[in-house]
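**Student:** after the sequence you'll find the predicted model.
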Amino acid sequence: MRRLGFALLVSVARAALDFESVLLTSEHTKALPAVDFAKGEGRLPRSGCKAWPGGKDWPSDFEWRLLNATVDGALLKPTPPSTVCYRGPNFNVDQCSYLLNNASTSDFWIEDPVTVLTPWTQGLTCMPALNATGNCTQGGFPVYVLNATTVKDIQAAVNYARNKNIRLIIKNTGHDFGGRSVGAGSLSIWTHNLDAFELIRGYKKGNYSGTAAHFGSGLQGWQLFNHMFLANLTIVGGGFRTIGANGGWMAGGGHGNLASFHGLAADQVLELHVVTADGRYVIADEEQNTDLFYALRGGGGSTYGVVTSAIVKTYPPATLTSSLLSIACNPPPDTNARARFAPIDNSTHFVNDTARFWDALHVYFRFKPAIVLAGGVDWDYLYPLGNNSYSFRTRITYPNASPTAAEALLKPLYDSLASAGFTFTLNRTELTPTPYAGTAITPVSPGSNGLQNTRYRSRLIPHSNFASDAIFNRTFAAIRSVTEEGGYTLHGLAIGPSPKAAGYPGITAAVHPAWRENVLHLAYMTVQPPNLTPKEAREEEDRANRFLKPLRDITKGTGSYINEGDPGEPDWQASFFGANYKGLLKIKRKRDPWGVFWAPTTVGSESWEVVTLDGYPRSQNGRLCRVEGGKGEWDGE
């Protein structure tokens, strides 16, 4: 991390983290008017498109250097990591080999300022490959990256982008499946290094009184868990260790192991520190900037402002007791081929008949409401292996349950399996409580080597779909068909962040209302091959929507989880935001009349479109322009 240099220290509101005390001042704006704050009534620029590199409205190299001086050298102009695989000045065979073989077992991709886990949204213009041919281009990656370590950095970037009409994007860890952290011809605010953490003893806000945690938007899950270990307390975190504990995960709702017990990440927030589209640094809570406080807790990221830090609730230290259930049907003989999808070991139950395999899963999925009602969650992976072969693996986790209590909660499941003719035995070796806040952990790879082009399509399944055998049977048939007939991998979670679990002040958040009645979050995954033509990509999108239509039809009125949703989701406004969309759009218009913040399938994004250079659907490799016929203002209601 770079040094802060001579940055001006300014006293700000109570509970600000150290990096939030360094603010943009009039001295900076006088020296560089391009970073001045917004004045007067906001409106969209006259140009129908954002500035484009090489165009007459794009800042000169000298102007970019002036911005870099204002932010004390924090402005980067990075190239895609895979340039080392292509003939040119950066070509390096050893480094290319490292990207392909070793980078995914390190922090390399997380520490890179441009990389995201799903490069298909970038346009696939520079994929790592030995003996790569063709050219490596920037594509949908940003032109400049602001490595933010102070609020001043973020304010300067927001003001510069607004005043110069430059596309602005926000990137944290790169756990982005919808193209919201990439954008051609853009300036990116990289919040990765805003990882400060502190505890606030005796914090009082509304109905909350006790210890609160205050941390920056760049803090990762593994760092959060280690702070929990040192403090002997619990804070709601994500399911993967390199997910940002704040930022887009929280803004989109944010689920994890404690969601049925303590609610979503958005339900934990007591106070937010934010840089808004006018460049101001504000605090949002139940007493001030209440519209932002509402919208930023579940109303989507990259939309209303840049969250610099959050103050959240803490809980007494918790334990997580889990049990593993693994079922395989006609697994292929090649051990390596099976292990690529899911481990098959001594704890796996084998079923040789496909119909019997689905019967076992029918029993298991019928049990999911019981998991949620007990405050638990599960994490399922169902892999189609070809030739009527499948592998299913799930881990059921109960917070604050002893092994004996967890076994009692699981007994009805195994009784139901026995009644259906399955002699599955409870895996007692897994019934060991793990202190959620009591074990120090190390970071792990995000699981991407630049080739794992996962594309997610998701759906929220409510309690009403489990209310009777008849409706559940139709629901399960739709769930089954997407994998059995469509060939899509299923990632499912029994997860129920009910109003009771959300508590105060979560019940007032902008979280999609469907979450409050949810039992099952389903995500269907496929790998987007890097060699698909635009025509083939459109055909695959149409195919996925056809297979998912019966599931969407039987869950009308619910929705999809935006953080694991698809940028091609039909009627995304209703799917990702539900009845909250109209109110959120009003907040967007009020807070960002300039259109500073834009990302696909976020509130207000339908007023803009990416004119792609490659014709690839949902690609961010193109200029951002207002939709044809736009008149320089937000669409009417």
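**Tutor:** Right, received. Where do you want to start?
**Student:** use CA for all of it now, contacts and neighbours both
**Tutor:** Will do.
**Student:** tell me the SS of Ser97?
**Tutor:** With DSSP: H, G, I helix; E, B strand; the rest coil as the basis, Ser97 sits in helix.
**Student:** count the residues that sit near it.
**Tutor:** If you count neighbours by other CA atoms under 10 Å, Ser97 ends up with 16.
**Student:** all the helices of the stretch 1-150 of the chain, in order from the start?
**Tutor:** Under the criterion DSSP state H, counting those that start in this stretch, the stretch 1-150 of the chain contains helices at 26-31, 61-70, 93-101, 108-111.
**Student:** how far does the shortest one sit from the chain's center?
**Tutor:** In this case it means helix 108-111. Relative to its parent chain, helix 108-111 has a centroid offset of 16 Å by CA atoms, centre = their mean, to the nearest Å.
**Student:** want to compare, so here's the second one:
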Amino acid sequence: MAPLRLNLALLGTLATQALALAVTRRASVASIPESTWDAFNETISGHLRNGEPMLAPCYTRYNGESQTPDHAQCANLQKNGGDLTFATGQFGYYVQSQWGACQTTGDSCTFGAIRPDILTPILDKCEQGSVPTKYVDVRSVEDVQKTLVFAGENNLRLVVKNTGHDYMGRSSAPDSLALWMHNLQPPIELNKDFIADGCSESSGDSITFGAGQQFQGIYDFVEPLGYRIVGGSSVTVGAAGGWITGAGHSMLSNELGLGVDSVQQLKAVLPNGTHVTANRCQNQDIFFALRGGGGGTFGVITEMTTRVYPRKETQFVQMVFTNLLPVQQRRLLDILVENGEKWAEEGWGGYITMFNLGTIVFIATPLLTHDEAVESMKPLAKFATTFNLGIVKVQSTESFREGLDPFVQIQELGIFPGSAWALSSRIVKRESFVQSKQEELSDILSDFLNVQQNPLEPSMQILVVCLTMPTVYSKTMPESDLPGGPGHASIAPHWRDGIWQVLHFRTYDGSIDNPKLVQRIAQRAHDVMEPLRAFTPGSGAYINEADPWEPDHINSFWGEENYARLLRIKREVDPGNLLMVHQGVGWEESDARFSCYPDVTA
């Protein structure tokens, strides 16, 4: 009966919160007098800006009014829009372009995938879409504090944005004010034998950095010092934003754990403007919530301190298989499934990207010697030689950054300017890899690649198998970080027993502005995951890389016990629900900020 009582308690809490929120109506940004905006801007050192889509300077019509295009700026944007370092430094940019649009109305401001695109800005119009109307270019903790207080006092819709790496649309909303954290980048500091505030013992060597710091800068900092760090494979992701608040997986997660496992201290501004320090010794509820509870929900992280680890020889395997026949693709899937659990136990981490007639394998392990890694990869090597697909080589390096760079280059090239991505995902636990289930798992994954393509829904199908679960780490994780301990993170329990994270992408041209077509593509990406969901009962998805319409998202993202604690914390720190995101803790589905999400049937 205990689970039933918990369910009823959760339902009662949700119902109470929903009733409280139902009477809340957010004010339009346009309803705030200019004099009020001007006065606010003075308190934040002039850091208030008008938000506009990145490509707005290219268009002759913007938000229904004629304008003179800035041809020099437009040429620069078109030339560099595919450079993620440049693009993520623009407020109006979103890596998945649909989140800058209003997908239910077709209002958007993007180009086709082929650049330069001269005709679109002449023949089409640029609309605000879901790009926040105004934003604060945050340069200090005080900017965050004053913005949160201002938004609360004026009942404004508020979002938090860092780099625009956002699969769920949490960093955009129509008619909103945004906190743009990207430029909060004080110098990174190395802390030898770091002792968190209020603690008495060292937790090891760590680095401290600001909320806007991207992994590019972090890797550049730690590499010459002889360290590794648990970090993302995309170097333009912000380390202290959605990545860490969602869990933060890495090629090194198998050995070293998730991002939330390495974090030693977070500083954040709560919705009421209070700046707090959270770690395993103080503000443990906040520390719990900010490590897995989801971005843009409990507070705004301004500073993060996380462990760094000594260099270690790592074995890398990179292989590109092209022009695979269906029978070859299926055999490759069988090999991956048959060896999935074994390779996880051997420390392999990385990414296997499969599409139509090709596959990219990029994996690494720091737990095997070169000879052991060669032996481990024999099934893959045999596959390659059998079909005359090349030689699987294992390369050793003590520089993780050096080993990672080739994949970074491939990945960055794979993100086309103006592309949109519909996706769904699932964490596949150890129990799904037993021999009796392997064929069915291979069947399901094979179907992902062979789903009949509707010519009226132009999109490319991609299957990504992420070997980024903390398989080895979770067996020996510190007792203090287990459930009930001061370092427990709010991620769902299935992370600790996961072997793979499987993602299904449908990429399409972001200039498509037909709401019905966009909805159908999103619906198809949602539906295709159903067989894997059914095959993996009791599992879930990674909140940062999930289907935006994830079924049973509470259990999928957190589990009921974690969610009950998160909801209690949410109501304590943000009773007015100032910070709210789609499928976040305590979200209210009827809020107008979600009006641009397609109507996908879960």
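**Tutor:** Nice, I can see it. What you see is a predicted model; the values in this text were computed from it and never measured.
**Student:** on that earlier part again, for the helices of the stretch 1-150 of the first structure, give me CSV that also has distance to Tyr381 of the first structure.
**Tutor:** Written out in CSV, the entries for those read as follows (distance: least, CA to CA, whole Å):
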stretch, distance to Tyr381 of the first structure
helix 26-31, 52
helix 61-70, 46
helix 93-101, 25
helix 108-111, 24
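**Student:** so which of those helices comes closest to Pro142 of the first structure?
**Tutor:** Each of the helices of the stretch 1-150 of the first structure was scored for nearness to Pro142 of the first structure using CA to CA, and the closest is helix 61-70 (14.0 Å).
**Student:** can you name the residues of the second structure that that closest one overlays?
**Tutor:** Residues 34-43 of the second structure are where helix 61-70 of the first structure lands when matched by TM-score structural alignment.
**Student:** need the residues that contact that stretch.
**Tutor:** Stretch 34-43 of the second structure is contacted from outside by 47-48, 146, 150, using CA atoms under 8 Å, 6 or more residues apart in numbering.
**Student:** show me what counts as buried in it.
**Tutor:** For stretch 34-43 of the second structure, the neighbour count (16 or more other CA atoms under 10 Å) marks 40-41 as buried.
**Student:** stretch 48-64 of the first structure now?
**Tutor:** Residues 48-53, 58-59 are the ones in stretch 48-64 of the first structure that count as buried (16+ other CA under 10 Å).
**Student:** which ones are touching the nearest residue to Thr276 of the first structure once chain neighbours are set aside?
**Tutor:** Beyond its immediate neighbours in the sequence, the residue positioned closest to Thr276 of the first structure (CA to CA, 6 or more residues apart in numbering) is Gly305, lying 4.4 Å away. Under the criterion of CA under 8 Å, 6+ apart, the neighbours of Gly305 of the first structure are 274-277, 597.
**Student:** alignment lookup: Gly305 of the first structure to the second structure.
**Tutor:** So Gly305 of the first structure corresponds to Gly299, using TM-score structural alignment.
**Student:** hang on, the earlier thing: quick one: which of the buried residues of stretch 48-64 of the first structure is nearest to Asn400 of the first structure?
**Tutor:** Closest approach to Asn400 of the first structure among these (CA to CA): Lys50, at 51.5 Å.
**Student:** list of residues touching stretch 132-146 of the first structure?
**Tutor:** Looking at stretch 132-146 of the first structure with CA under 8 Å, 6+ apart, the contacting residues turn out to be 74-80, 82-83, 85-86, 113-115, 121-127, 153-154, 157, 182-190, 619-622.
**Student:** wasn't Ser391 of the first structure part of a strand?
**Tutor:** Yes: with three-state DSSP as the criterion, Ser391 of the first structure is assigned to a strand.
**Student:** distance check, it against Arg356 of the first structure.
**Tutor:** When distance is defined by CA to CA, to the nearest Å, Ser391 of the first structure is 13 Å away from Arg356 of the first structure.
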